[in-house]
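S.K.: please find the sequence and the predicted model below.
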Amino acid sequence: MKPNIEAFFDGATWTVSYVVFDEPTGHCVIIAPVLDYDPKSGRTRTTSANKLIAFIEEKNLTTEWILETHAHADHLTAAHYLKKRLGGKTAIGKEIPIVQETFRKIFNLETDFTPDGKQFDHLFADNEVFSVGKLNVKVLSTPGHTPADLSYQVEEAIFVGDTLFMPDVGTARADFPGGSARRLFRSIRKILDYPADTRLFMCHDYPPQGRSPQWETSVGEQRANNVHVRDGIDEDRFVAMREARDRTLEMPTLLLPSIQVNVRAGIMPPSENNGISYLKIPLNVI
């Protein structure tokens, strides 16, 4: 069955969230939802997430899963808010404890924060399969950007998370803790081994000047035109390029606030004795 795919682009973080469903009045998954966050004031809003809710309610869909491709460093996840509003189970890759342990130390998180992934309802293993109504979904482990990255194959479409970008943008960085340009190359080639007409959906787009945001491409287009990893670029050449490029990149604007929330499946840090929840800024660490 061909999936129905509705994309929601957030211009503040360049993130694409998705509602993927089998049919109206059927069943859906949400992929990479955004919780709006103003770093100047520390205020959160649910404007972006409410757009997903409005669509799901309009189509009378039952939400089965709220899927993360990894613990994002460029936006806060709205997974917890959406779960409270719509139901469904939160999920991420089974390697997320590696990421949680790394950032538990960096942020010196509260003593009862346990880096075991149990903040999520389910941890997916590579090649795990499940159904969403009439749709078949397969989990693909695609580490490199982080150790815990996943892609999700829904019938003939793959949601690639932060592995690939549009062909004229290239690929994700691999210099976060636990990242690896070599693993990223192998993960990308795993995706590009699919048939040429396989539809690929990005989770971000950073369009060059003169192009509007886009998020759908294909295996064939990536193999022919991706500026970083098209056919003919071997692993060593890619790794040298990716590592050199990563050394020139600034940290994402929302790295410090987002990762503290995203390793908790969107739950805010526990309130302190004044009833207020705080995010930490580690000095001279990252």
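M.R.: Yep, it's here. Nothing here was measured: the structure is a model prediction, and the numbers come from that model.
S.K.: make it CA atoms for all contacts and neighbour counts henceforth
M.R.: Noted.
S.K.: just say helix, strand or coil for the residue nearest to residue 256 when sequence neighbours are not counted.
M.R.: Leaving aside its chain neighbours, residue 256 sits nearest to residue 281 (6.5 Å; criterion: C-alpha to C-alpha, 6 or more residues apart in numbering). Here residue 281 is coil, with the state taken from DSSP: H, G, I helix; E, B strand; the rest coil.
S.K.: one more to weigh against that first structure:
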Amino acid sequence: MSSQPQIQAFFDPQTWTVSYLVSDPLSRRAAVIDPVLDFDFKSGRTSTGSADKLLACVRDQGLTVDWILETHAHADHLSGARYLQSQVGGRIAIGENIRQVQATFKKLYNLERSFLPDGSQFDHLFKDGESFRIGTLEVTALLVPGHTPADMAYLIGDAVFVGDTLFMPDVGSARADFPGGDARQLYRSMRRILDLPPATRVFVCHDYPPEGRAPQWQTTVAAQRAGNIHMRDGIDEDSFVAMRRARDATLEVPTLILPSIQVNVRAGQLPPAEDNGVSYLRIPLNALPARP
């Protein structure tokens, strides 16, 4: 016998990120989706306040964490996956196309020879359509590339966790101009999500609310199809691609893209310490395209 997931959201106002604790009420097994490791750019210090709030709920509710799921290698926050694993266990997992992302960014950062772009930093790499369980809950991993080549969505009961593929209806869609991104792929990935039953609950990874609206993170397939400003019913692929490419050309580089990705392709592990015992993040100069 299966049940619907219990879902708790944790919003990080520094990065506009929403992490989730998803649990099975029958077995008390759980998964964490897209956890955040706090990072102060000015001082170069990491901290665990955001992840600790989530951990407190895990412990207070007596949950066993089986999975720590990443929707993709984020460009806007450092992953708290490795820290969470050190505290409560669980397998860190992401889509198998992370290898492509790792290969791209190993070159950009000129990472150490021991860093292999083979996905081995993660405990499991999901294939498209692969099924797994959180207690009695059946989960399906869906490949939804476009924002990056490795984006995954996780369908759990009547809920789907879409990462950066879709935003709230009044915000629209994710950018598709990162390395390996593709606006046509993004359109098809969003259509895949929007072909789910209309009552399916949609949980987004970020919200950048218009002025006057508080942050939100839950909507439905029906609401997206009716009102998403970029992707509602009636918007065809060519129109979406033209809009997305024009919009992406005006967007600034995310503040934390350079610190975050070199950590996130390591499944949240900081770079290895150098001979003085300190870990360093690399900032490649004049390597990314110029932006407005």
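M.R.: Perfect, I can see it now. Here the structure is a predicted model, which is why all the values come from computation and not from measurement.
S.K.: re the thing from before, in structure 2, what sits opposite the residue nearest to residue 256 of structure 1 in the alignment?
M.R.: Matched to structure 2 by TM-score structural alignment, residue 281 of structure 1 sits across from residue 283.
S.K.: again, but for residue 103 of structure 1
M.R.: Using TM-score structural alignment, residue 103 of structure 1 pairs with residue 105 in structure 2.
S.K.: I'd like the next helix or strand past the helix or strand hosting its match.
M.R.: According to DSSP states H and E, residue 105 of structure 2 maps onto helix 98-109. Later in the chain than helix 98-109 of structure 2, the nearest helix or strand by DSSP H and E is strand 124-126.
S.K.: show residues contacting that following strand.
M.R.: With contacts defined as C-alpha atoms under 8 Å, 6 or more residues apart in numbering, strand 124-126 of structure 2 is touched by 91, 92, 93, 94, 95, 96, 119, 141.
S.K.: neighbours around the equivalent of the second one over in structure 1, how many?
M.R.: Here residue 92 of structure 2 is matched to residue 90 in structure 1, going by TM-score structural alignment. Using other C-alpha atoms under 10 Å, residue 90 of structure 1 is surrounded by 23 other residues.
S.K.: what's the neighbour count on the residue lying closest to residue 90 of structure 1 once chain neighbours are set aside?
M.R.: Residue nearest to residue 90 of structure 1 in three dimensions, not counting chain neighbours: residue 66, with 4.8 Å by C-alpha to C-alpha, 6+ apart. Here the number of neighbours of residue 66 of structure 1 (other C-alpha under 10 Å) works out to 28.
S.K.: which residue in structure 2 aligns with residue 66 of structure 1?
M.R.: Using TM-score structural alignment, the equivalent of residue 66 of structure 1 in structure 2 is residue 68.
S.K.: its match and residue 198 of structure 2, how far apart?
M.R.: Using C-alpha to C-alpha, to the nearest Å, we find residue 68 of structure 2 at a distance of 27 Å from residue 198 of structure 2.
S.K.: same check, this time on residue 36 of structure 2
M.R.: 30 Å.
S.K.: so which of the two has more stuff around it?
M.R.: residue 36 (30 against 13).
S.K.: isn't the more buried one up against residue 50?
M.R.: Yes - judged on C-alpha atoms under 8 Å, residue 36 of structure 2 makes contact with residue 50 at a distance of 6.3 Å.
S.K.: the stretch 51-200 of structure 2: helices as residue ranges?
M.R.: Secondary structure of the stretch 51-200 of structure 2, counting by DSSP state H, counting those that start in this stretch: helices at 81-88, 98-109, 183-194.
S.K.: residues in contact with the most centrally placed residue in structure 1?
M.R.: Nearest residue to the geometric centre of structure 1 (C-alpha atoms, centre = their mean): residue 69, 3.8 Å. Residues in contact with residue 69 of structure 1, defined by C-alpha under 8 Å, 6+ apart, are 31, 32, 92, 93, 149, 150, 151, 152, 160, 161, 162.
S.K.: likewise residue 85 of structure 2?
M.R.: Taking C-alpha under 8 Å, 6+ apart, one finds 68, 91, 92 in contact with residue 85 of structure 2.
S.K.: what's near enough to touch the match of residue 66 of structure 1?
M.R.: The contact partners of residue 68 of structure 2, taken as C-alpha under 8 Å, 6+ apart, are 31, 32, 33, 34, 81, 85, 90, 91, 92, 93.
S.K.: at 7 Å instead, please
M.R.: 31, 32, 33, 81, 90, 91, 92, 93 (C-alpha atoms under 7 Å, 6 or more residues apart in numbering).
S.K.: close enough to count as contact, the first one and residue 65?
M.R.: Yes - using C-alpha atoms under 7 Å, residue 31 of structure 2 and residue 65 qualify as a contacting pair, with a distance of 5.5 Å.
S.K.: from memory the match of residue 281 of structure 1 sits against residue 258, does it?
M.R.: Yes - here residue 283 of structure 2 reaches residue 258: they are 6.3 Å apart, a contact under C-alpha under 7 Å.
S.K.: which of the two has more neighbours?
M.R.: For residue 283 of structure 2 and residue 258, the more surrounded residue by other C-alpha under 10 Å is residue 258, and the numbers stand at 20 against 13.
S.K.: can you give me the strands for the stretch 1-150 of structure 2?
M.R.: Taking DSSP state E, counting those that start in this stretch, the strands of the stretch 1-150 of structure 2 run over residues 6-12, 17-23, 29-33, 36-40, 45-47, 64-69, 78-79, 91-95, 124-126, 131-134, 137-143.
S.K.: would you list these in CSV and tack on distance to residue 251 of structure 2?
M.R.: Listed next are the strands of the stretch 1-150 of structure 2 as CSV, based on distance: least, C-alpha to C-alpha, whole Å:
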stretch, distance to residue 251 of structure 2
strand 6-12, 22
strand 17-23, 18
strand 29-33, 26
strand 36-40, 22
strand 45-47, 27
strand 64-69, 28
strand 78-79, 21
strand 91-95, 26
strand 124-126, 31
strand 131-134, 36
strand 137-143, 25
